[in-house]
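Trainee: Predicted model follows, preceded by the sequence.
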Amino acid sequence: MPCLARWLVLLTLLSHSAAQENVGIGLDLSVGVEGVLPSLARPANASRIFHGIVFDAGSTGTRIHVYTFIQKDPAELPLLEKETFQSVKPGLSAYADTPETAGETVRQLLRVAKKAVPHVEWERTPVVLRATAGLRLLPPKKAQALLDEVEVAFEESPFFVPDNSVHIMNGTDEGILAWVTVNFLTGQLQAKTKKTVGTLDLGGASTQITFLPKFKKTIESAPPDHIARFDLLSTTYELYTHSYLGNGIKAARLTALGALGAEGLERKVFESSCLSRKFREDWSFGGLTYKISGIPDGSTGFTECYKEMLKVVKGVIHQPPELQDSNTFYAFSYYFDIAVEAGLIDERRGGMVKVQDYSIRAKEVCNKLSMYLATKPFLCMDITYITCLLKDGFGFKDETILKLTQKVNNVETSWALGAIFDYFQNIKIH
């Protein structure tokens, strides 16, 4: 289907409820897609504005993205005019035993959407929630109870609630939709070029890598579930993509400590050489609380810490051969946050770092643990894990440059924008 026709489908979907109510939009939905053009009660050259709302239910927080699109000319693709973004912590999974609280979290963020979307547009603005690894790690019944509370909150809202508006997203879709977001924002998709950029996303419970391979050997040597094809804007893409559940930065802490999936948590203390000998704390993740400490009489420092973190990635992460070459990658989420915490980049501007920059800084932090005990007790563990993940996991060279950013063109670099495209365009992922 031509690009214009696909976007006209988008406009048709957005006008669904308004057309049903005959509120003066003047859009004739009975004609074929190629003939559907918006006919508004406004000047012919006026811009057409529409909205979409995406909730990102992550393992460490819930975020709302309210997107405003503008269609200046029916003969052109719409533009993303702006994004309204807000987040709350903790994530929905923290309310596994009190799911009604999760519903209140969503209601709180829906108030943000009401302010961002004009009242007259509420009934035809779709709202969707996609949950990620935090809920994938929960027992199915507890995860479903949380989703049920979200659905109740959505149905109470004035927004358009499509079928299957609330569900847990699989890791492959998460990686692909983040790739779609970044390549849309950097202009690669509109240009229909093969010069795309790769994406690295590091969440609390999982991590994703996605890129368009340059070499056939990358596809041929990859495990079957690491290659995905999808159609977007009349183009078929064949991506290398995989999500590693349990390899997010918070889950990696627990795996390295031997705490992930452990029983009798109230009686056990999990120790690590990545922590100061004086450190002892109750730490919560995914609705569970763990007793964590340094090793009072044990060795500390980068070398010992690296050995612990290596166990988290060794034999788990596949190494695509072409990552030894000069692929361009955008890295975000905890790649960005930990780089800020470590002083590698400025939080407002982001920046570019080499893989070895994480390694150099990790050695400095881990060999002076007492300096960070009060303010950043996990920094050694986290930055060492990132170093290990990039080098021994994915196989990046020390000299590989990563672009670290929270936003591109003032829009969050998450999978959420890709998710609203998925809703509008029905991206077919194989």
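Mentor: Yes, it's here.
Trainee: Only C-alpha atoms from now on, for both contacts and neighbour counts.
Mentor: Noted.
Trainee: residues in contact with stretch 224-244?
Mentor: Outside stretch 224-244, the residues that touch it by Cα atoms under 8 Å, 6 or more residues apart in numbering are 1-3, 6, 171-172, 174-176, 192, 206-213, 219, 222, 317, 425, 427-430.
Trainee: try 7 Å this time
Mentor: If you take Cα atoms under 7 Å, 6 or more residues apart in numbering as the criterion, stretch 224-244 is touched by 1-3, 171-172, 175-176, 206-213, 219, 427-430.
Trainee: Buried members of the residues you listed into PyMOL, please.
Mentor: Here is the PyMOL command that picks out the buried ones among the contacts of stretch 224-244, judged by 16 or more other Cα atoms under 10 Å:
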select buried, resi 3+171+172+175+176+206+207+208+209+210+211+212+213+219+427+429
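Trainee: tell me, how many neighbours does residue 156 end up with?
Mentor: Neighbours of residue 156 under the rule other Cα atoms under 10 Å: 11.
Trainee: From residue 23, how far out is it?
Mentor: To residue 23, residue 156 is 22 Å away according to Cα to Cα, to the nearest Å.
Trainee: repeat for residue 190
Mentor: With Cα to Cα as the criterion, residue 190 and residue 23 are 33 Å apart.
Trainee: again, but for residue 55
Mentor: Per Cα to Cα, residue 55 is found 28 Å from residue 23.
Trainee: Wasn't residue 102 part of a helix?
Mentor: Yes - when the secondary structure is assigned by DSSP: H, G, I helix; E, B strand; the rest coil, residue 102 falls within a helix.
Trainee: Mind jotting down where the helices sit in the stretch 101-250 of the chain?
Mentor: Listed in chain order, the helices of the stretch 101-250 of the chain (DSSP state H, counting those that start in this stretch) span 133-136, 140-156, 171-185, 188-191, 216-221, 249-257.
Trainee: okay, now the one to match up with it:
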Amino acid sequence: MLLSSHFPRRAGSNKGYAVIIDAGSSGSRLHVFQYIKEGSIPLLVHKGKDSLSLKTRPGLSSFASNPKAAGTSLDRLLEFAKENVPEKDRGTTPLYLMATAGLRLLDVGVQDAILESCRDVLRLGGFMFKDEWASVITGIDEGIYAWVAANYALGTLGGDPQETTGIVELGGASAQVTFVPEVVPPPAFRHELYLGGVTYTLYTYSFLQFGQEAAWEKLLEMITAGVLKTTLSEAEHEDVVVDPCTPRGYVFKQNSIISEVTNEQSVKEAIPSIRSAGNFTDCRRAALALLQRGRDNCLYKKCAIGSAFVPELRGKFFATENFYYTSEFFGLPSTTSLAEMELAGQHYCGEDWKTLQQKHQGMETEDLLKYCFSTAYIVALLHDTLGVDMRDDRVRFTNRVGEVPLDWALGALIVHLENDNFGEVPPVWLFGEESFRIFAILGCVVLLGFVVWMIMRFRRPHLKTIYDLEKGRYITTAARSHR
């Protein structure tokens, strides 16, 4: 007899695995999570810093001109997942691919083609996968997931909403702000989240194209097109445009970063020369002008970024992703203030490009170029736009609380475990799925044989033996049935 068990796969605990691919603008990062399901909020099992995470480049959006090739970029990630999920658990381990702002910027048709290429690969990955689990998530989803991850790490989920911590993310293509405000925000910026037995009324919004990479590229476009005028723009030659966000001494070349951020050939031809100036104050002013673009379309009493409403920031906040990477580059602690970030930026922007290269040998040129802009953009975004005081200690620049990563993928796992009920371990057949199929076939054969035997038995004529007096011997004859 076949037996099934609803007990956990590992004695004494209800453990499971989940795999999430964060398909971002600069690359795809795969996370392998192991958890113990106890109540509505799972307990994450940690195995050391970054041991279950792998990032590959380029991002899926780079396959816009060749969508069919996108799926192959996931091969190494799937190998990594198989290395970290036991073979016997893969069939019951859900696998999600969630694409963010990089793919959101593409046309829907291109998005669908890239995702379908990925689905072709993920279906054969050996994990539990459904086509709808490969999708482009909204910026609002991304912000909510990050908020959930932050408050899971702090242990505040399931408690007083006013005791939760907000989160400000600075990604590559977008920025997100999510927190519990004092006053209920307008419907377009409000989200009700039920988690851990508590309903949270959140302010959440995703500022597309205001991520660090997208903003830096847009700023360069505006400078080269002459849209932004800085105090340094009064160059000695009319055909020279000054870039205050690039360290002085850096020489722009043909097909360099500037030619990559614009497709307007007329603009390229109109700007014969760009001079890097490396001035923090001017760069900050230019970044603020970028953040305020579109404010004329504001429909609310006050708009902080573009035409989007942002209420007064309440309580404590984590500043993650590029906020953290910038502070880490300068060796600043998580408790650093914006005043300290400003000092680091002023010093860096004032350095000569060759000096910076010597100090930071081995770093990619593109990364080294952006730290002048990133410090100025952070101060312009958090202080000049969102109103965080320059010496405010409410903001922590970090990507981790203890061993828990402040990654929206973790928040996505927690939300999906509650909504999709993957915390319940499915029945495990004693003989395994393959054995079950074999036994089922044998059972059908035996049953069929029994039916045939019964039919033959009842259709066979009944015989009787009698003594024939004329022939003087016993004979066998068919018996008549009497009805």
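Mentor: Thanks, I have it. Computed from a predicted model, the values in this text were never measured in an experiment.
Trainee: hang on, the earlier thing: could the helices of the stretch 101-250 of structure 1 go into a markdown table alongside distance to residue 43 of structure 1?
Mentor: Written out in a markdown table, the entries for these read as follows (distance: least, Cα to Cα, whole Å):
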| stretch | distance to residue 43 of structure 1 |
| --- | --- |
| helix 133-136 | 47 |
| helix 140-156 | 34 |
| helix 171-185 | 30 |
| helix 188-191 | 28 |
| helix 216-221 | 51 |
| helix 249-257 | 52 |
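Trainee: and residue 127 of structure 1, which of those is closest to it?
Mentor: Using Cα to Cα as the criterion, the shortest distance between residue 127 of structure 1 and those is 7.6 Å, found for helix 140-156.
Trainee: what's the closest one in contact with?
Mentor: When contacts are taken as Cα under 7 Å, 6+ apart, the neighbours of helix 140-156 of structure 1 outside the stretch itself are 96, 99, 100, 102, 103, 106, 107, 135, 161, 166, 167.
Trainee: now the last one: how far from residue 132 of structure 1?
Mentor: So the one you mean is residue 167 of structure 1. As judged by Cα to Cα, residue 167 of structure 1 and residue 132 of structure 1 stand 9 Å apart.
Trainee: higher neighbour count, the two?
Mentor: residue 132 (25 against 19).
Trainee: Minimum distance to residue 284 of structure 1: which of the helices of the stretch 101-250 of structure 1 has it?
Mentor: Between residue 284 of structure 1 and the helices of the stretch 101-250 of structure 1, the shortest separation by Cα to Cα is 9.8 Å, and it involves helix 249-257.
Trainee: residue range for the closest one in structure 2?
Mentor: When helix 249-257 of structure 1 is aligned against structure 2 using TM-score structural alignment, it corresponds to residues 212-220.
Trainee: Give me the distance from that stretch to the chain's centre.
Mentor: Taking the mean C-alpha point of stretch 212-220 of structure 2 and that of its whole chain, the gap between them comes to 21 Å (Cα atoms, centre = their mean, to the nearest Å).
Trainee: And residue 59 of structure 1, what's its match in structure 2?
Mentor: With TM-score structural alignment as the criterion, residue 59 of structure 1 lines up with residue 25 in structure 2.
Trainee: where's its match relative to residue 443 of structure 2, distance?
Mentor: Applying Cα to Cα, the value for residue 25 of structure 2 to residue 443 of structure 2 is 54 Å.
Trainee: and those two? which has more neighbours close in?
Mentor: Taking other Cα under 10 Å, residue 25 of structure 2 and residue 443 do not tie; residue 25 has more neighbours (25 against 12).
Trainee: I figured residue 353 of structure 1 was touching residue 402, is that so?
Mentor: Yes - applying Cα atoms under 7 Å, one finds residue 353 of structure 1 in contact with residue 402, separated by 5.5 Å.
Trainee: Among the two, which residue is more densely surrounded?
Mentor: Neighbours of residue 353 of structure 1 and residue 402, each counted by other Cα under 10 Å, are more numerous for residue 402; the result is 21 against 17.
Trainee: Show me what residue 199 of structure 2 lines up with in structure 1.
Mentor: Residue 199 of structure 2 maps onto residue 236 in structure 1 when the alignment is built from TM-score structural alignment.
Trainee: and the gap between its match and residue 208 of structure 1?
Mentor: With distances defined as Cα to Cα, the gap from residue 236 of structure 1 to residue 208 of structure 1 amounts to 21 Å.
Trainee: In structure 1, what sits opposite residue 164 of structure 2 in the alignment?
Mentor: Under the alignment (TM-score structural alignment), residue 164 of structure 2 pairs with residue 196 in structure 1.
Trainee: I'd like to know how far that match sits from residue 329 of structure 1.
Mentor: 9 Å.
Trainee: next one: residue 160 of structure 1
Mentor: 36 Å.
Trainee: Compare the two (neighbour count), which wins?
Mentor: Between residue 160 of structure 1 and residue 329, counting by other Cα under 10 Å, residue 160 is the more crowded of the two (22 against 19).
Trainee: For that one, which non-adjacent residue is closest in space?
Mentor: By the measure of Cα to Cα, 6 or more residues apart in numbering, the closest residue to residue 160 of structure 1 outside its immediate chain neighbours is residue 126, 4.6 Å from it.
Trainee: same deal with residue 308 of structure 1?
Mentor: Closest residue to residue 308 of structure 1 apart from its sequence neighbours, by Cα to Cα, 6+ apart: residue 256 at 5.7 Å.
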